[in-house]
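Enquirer: need a 3D model of the following:
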Amino acid sequence: MNIGILMSGQGAQKVGMAADLYANLPAYRATIDRASAVLGYDLQATVNMDEARLNQTAYAQAAILAMSVGIYNTLADILPEPKATLGLSLGEYSALTIAGVFDFEQAIAIVRDRGAYMQKAGEVNPGKMVAAMTEDQTMVVDVLSELAAAGKRVYPANYNTFNQLVFGGVAADVDVAMEVLATNGVKRLIELPVTGAFHTPLLTSAAENLANRLASESFGEAHYPVYSNTTGRAFIDVHATLLEQITAPTYFAQALQNMVKDVKVDTLIEFGPSDTLSKFARKVVDKTVNRYSVSDMASYEKLRNMLETQV
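Expert: From the prediction side, this is the model:
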């Protein structure tokens, strides 16, 4: 198998996620407990009981990274080395961690602070995000560009698939964009439950704070290619790309397409709270590419059984 790993992004979190993994798998429990030691609070207790905190960016990002890496660790004894890996936005930190660019404690500490910076930026510059479900993404971008030229603060943010483009910005300006797009024939416009207009210039202060935070960090060499949402290609300059990522659009669809093509991926495995990226993959890559996701004991056992038949 030529395996490509997918790592979940923010928004996939939910109360009680992976509680059964924590209860039953020592490798998973050890990973979460290591994260708790860095964070200074009981991460699993937060995940199990504190929905309000879990939905805050400052807490959600560390929880998702710890869960994603924890699942990977439970399968490390049987999983062949991936050919490449790709995460959605926050998920890039998980992808870089399993590839050896960050060590786990370093990643948790960075993501803890990144989440706090992004939450603060969202509070200072409130915004919202909307998914436009249409194949005519050129038209969506043209509308946003025309509105921006007229002084509206609204921007393309996430190219998730070739028929889903998320845009964000100041709430009132996003509402105007929604009206124009509906008039132009976009029938599905879905408001997202997020706390800020991520991957837009409204997050500039977060990027500035992260630049200071990362200035003294040193990173390892990746064991295999890690693909960037920002460039659509494998990371070259990790520092610069992670800073650009905060305010620049993500190109998950293009990055996934390039990863599968470049390293001949025939099996995609998603780690994290949901199967969202696996669903995106169904719309982006050839149907012959196998897709799996692991978020609980049932899906863990299914994947482990499959891997055991391949070894």
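
Enquirer: rest of the way, CA atoms for contacts and neighbours
Expert: Will do.

Enquirer: what comes up buried for the helix or strand harbouring residue 242?
Expert: For residue 242, the element it lies in under DSSP states H and E is helix 238-247. Neighbour-count burial for helix 238-247 flags 238, 239, 241, 242, 243, 244, 245, 246, 247 (criterion: 16 or more other CA atoms under 10 Å).

Enquirer: can you name every helix or strand that that helix contacts?
Expert: helix 204-214 (3 or more CA pairs under 8 Å, 6 or more residues apart in numbering; DSSP states H and E).

Enquirer: can you list contacts of the helix it packs on?
Expert: 110, 113, 114, 117, 118, 120, 121, 239, 243, 244, 246, 247 (CA atoms under 8 Å, 6 or more residues apart in numbering).

Enquirer: ok, now stretch 299-311?
Expert: Applying CA under 8 Å, 6+ apart, the set of residues contacting stretch 299-311 is 75, 78, 79, 292, 293, 294.

Enquirer: now residue 114: closest residue in space, sequence neighbours ignored.
Expert: Excluding its sequence neighbours, the residue lying closest to residue 114 (CA to CA, 6 or more residues apart in numbering) is residue 210, at 6.3 Å.

Enquirer: state the distance from the one you found to residue 198.
Expert: When CA to CA, to the nearest Å is applied, the distance between residue 210 and residue 198 equals 14 Å.

Enquirer: higher neighbour count, these two?
Expert: The neighbour comparison of residue 210 against residue 198 (other CA atoms under 10 Å) goes to residue 198, with 29 against 22.

Enquirer: how about that one, what does it touch?
Expert: Taking CA under 8 Å, 6+ apart as the definition of contact, the neighbours of residue 198 are 118, 129, 157, 168, 246, 247.

Enquirer: kindly report the same for residue 123.
Expert: Residue 123 sits in contact with residue 196, where contact means CA under 8 Å, 6+ apart.

Enquirer: for the chain, just list every one of the strands.
Expert: Secondary structure of the chain (DSSP state E): strands at 3-7, 84-87, 128-133, 154-161, 164-169, 188-191, 226-227, 267-271, 290-294.

Enquirer: one more, for comparison:
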Amino acid sequence: MGKTAVIFPGQGAQYVGMAKDFYDNFEDSKAVIDTADSVLDIDLKKICFEENEDINKTEYTQPAMVAAELAIYEHVKNAGLKADVFAGLSLGEYSALTACGAMKLPDAIRTVRQRGILMQNEVPLGQGAMAAVIATDAEVIAKVCEETPGNVQIANYNCPGQIVISGETEALDKACEALQAAGAKRVIKLNVSGPFHSKMLEPAGEKLYAYLRDVEIADDFLPYVCNADACYVTDASEVKTLLMRQVYSSVRWQQSIEAMIADGVDTFVEVGPGKTLSGFMRKINKEMKCINIATVDDLKKLEELNA
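Expert: Next comes the predicted model:
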């Protein structure tokens, strides 16, 4: 029998009302969001549930997303879902760390709030940018980034045919032109507030590492797959360094999925807003069973898994 992985989406999948039906219907989900709300100096429930502009501001998005994902996961876990391994795309790695038992919920929520502030403030607005490159080989993209003057690199290996680049605005614009000249099907500038997962955020990663010194990582936890190396992590001593590196390193999502499949995972359950990771999965390996749980109505999919 194959293994099951629980995977969590990253920033960009958020929307007003995420996890509200879980909060309204299930005490276990409500307890997660109430706890997350209680450890911050912001109204997290208002950000998650009521129309507002803060939901798309990095420092607020990050704790709101992690709270919503873990609220949904708590009920899914209590409903009987058993996972062998966890992973999350970028921000979602913190949900994975909490779900696998490596980090406590209050610590995770406080840490991602700090992470969001550090990432938002490291590079002045307008000096960094990101772009999605469609239907172009990773080797071509990497070569263009390497040959472009300035600071630009691959930020996300999402799936075959979708790679994101990040860096200095001027360098990124030049790389986009070079990629189009090299035959890229589409190059789309992203509406983001910074050059995330680029070397420009290395100082933010180092500041996060200093913050993490006071955060407890459990000695014993279920394995998770990290973004920075796309490898299984079971050693608590590695976690903080990997989280530091994740801020300014490429997110190796496709490689992470492939590592889990190589380990015998054949069922993936995406927990959290949207269907982004399920869409990536169809391009990485459409033979895998993959469902997403974003709303209470999606819970019926769990029954299909067990059928």
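
Enquirer: could you dump the strands of the first structure to JSON lines with distance to residue 48 of the first structure and mean neighbour count?
Expert: What follows is the strands of the first structure, written out as JSON lines (distance: least, CA to CA, whole Å; neighbours: other CA atoms under 10 Å):
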{"stretch": "strand 3-7", "distance to residue 48 of the first structure": "21", "mean neighbour count": "27"}
{"stretch": "strand 84-87", "distance to residue 48 of the first structure": "24", "mean neighbour count": "28"}
{"stretch": "strand 128-133", "distance to residue 48 of the first structure": "27", "mean neighbour count": "24"}
{"stretch": "strand 154-161", "distance to residue 48 of the first structure": "29", "mean neighbour count": "25"}
{"stretch": "strand 164-169", "distance to residue 48 of the first structure": "30", "mean neighbour count": "26"}
{"stretch": "strand 188-191", "distance to residue 48 of the first structure": "26", "mean neighbour count": "16"}
{"stretch": "strand 226-227", "distance to residue 48 of the first structure": "31", "mean neighbour count": "27"}
{"stretch": "strand 267-271", "distance to residue 48 of the first structure": "19", "mean neighbour count": "24"}
{"stretch": "strand 290-294", "distance to residue 48 of the first structure": "18", "mean neighbour count": "20"}
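
Enquirer: which of the buried residues of helix 238-247 of the first structure lies closest to residue 282 of the first structure?
Expert: Distance from residue 282 of the first structure was checked for each of the buried residues of helix 238-247 of the first structure by CA to CA. The minimum falls on residue 245, at 24.5 Å.

Enquirer: find the nearest non-adjacent residue to the closest one, please.
Expert: Spatially, and ignoring its direct neighbours in sequence, residue 245 of the first structure is nearest to residue 230 (5.7 Å; CA to CA, 6+ apart).

Enquirer: which residue in the second structure aligns with that neighbour?
Expert: Taking TM-score structural alignment for the superposition, residue 230 of the first structure sits opposite residue 228 in the second structure.

Enquirer: alignment lookup: residue 167 of the first structure to the second structure.
Expert: Residue 167 of the first structure maps onto residue 165 in the second structure, by TM-score structural alignment.

Enquirer: please name the residues that touch its match.
Expert: When contacts are counted by CA under 8 Å, 6+ apart, residue 165 of the second structure touches 130, 131, 132, 133, 152, 153, 154, 155, 156, 172.

Enquirer: residue 246 of the first structure versus the residue nearest to residue 114 of the first structure, what's the distance?
Expert: As for residue 210 of the first structure, its distance to residue 246 of the first structure is 9 Å (criterion: CA to CA).

Enquirer: repeat that for residue 31 of the first structure.
Expert: For residue 31 of the first structure, the distance to residue 246 of the first structure (CA to CA) stands at 26 Å.

Enquirer: so residue 274 of the first structure is in contact with residue 7, correct?
Expert: No: with contacts counted by CA atoms under 8 Å, residue 274 of the first structure stays clear of residue 7, the gap being 9.8 Å.

Enquirer: anything in contact with each of the two?
Expert: With contacts defined as CA under 8 Å, 6+ apart, no residue is adjacent to both residue 274 of the first structure and residue 7.

Enquirer: hmm, back to that, and the residue nearest to residue 245 of the first structure, how many neighbours?
Expert: In terms of burial, residue 230 of the first structure registers 26 neighbours under the definition other CA under 10 Å.
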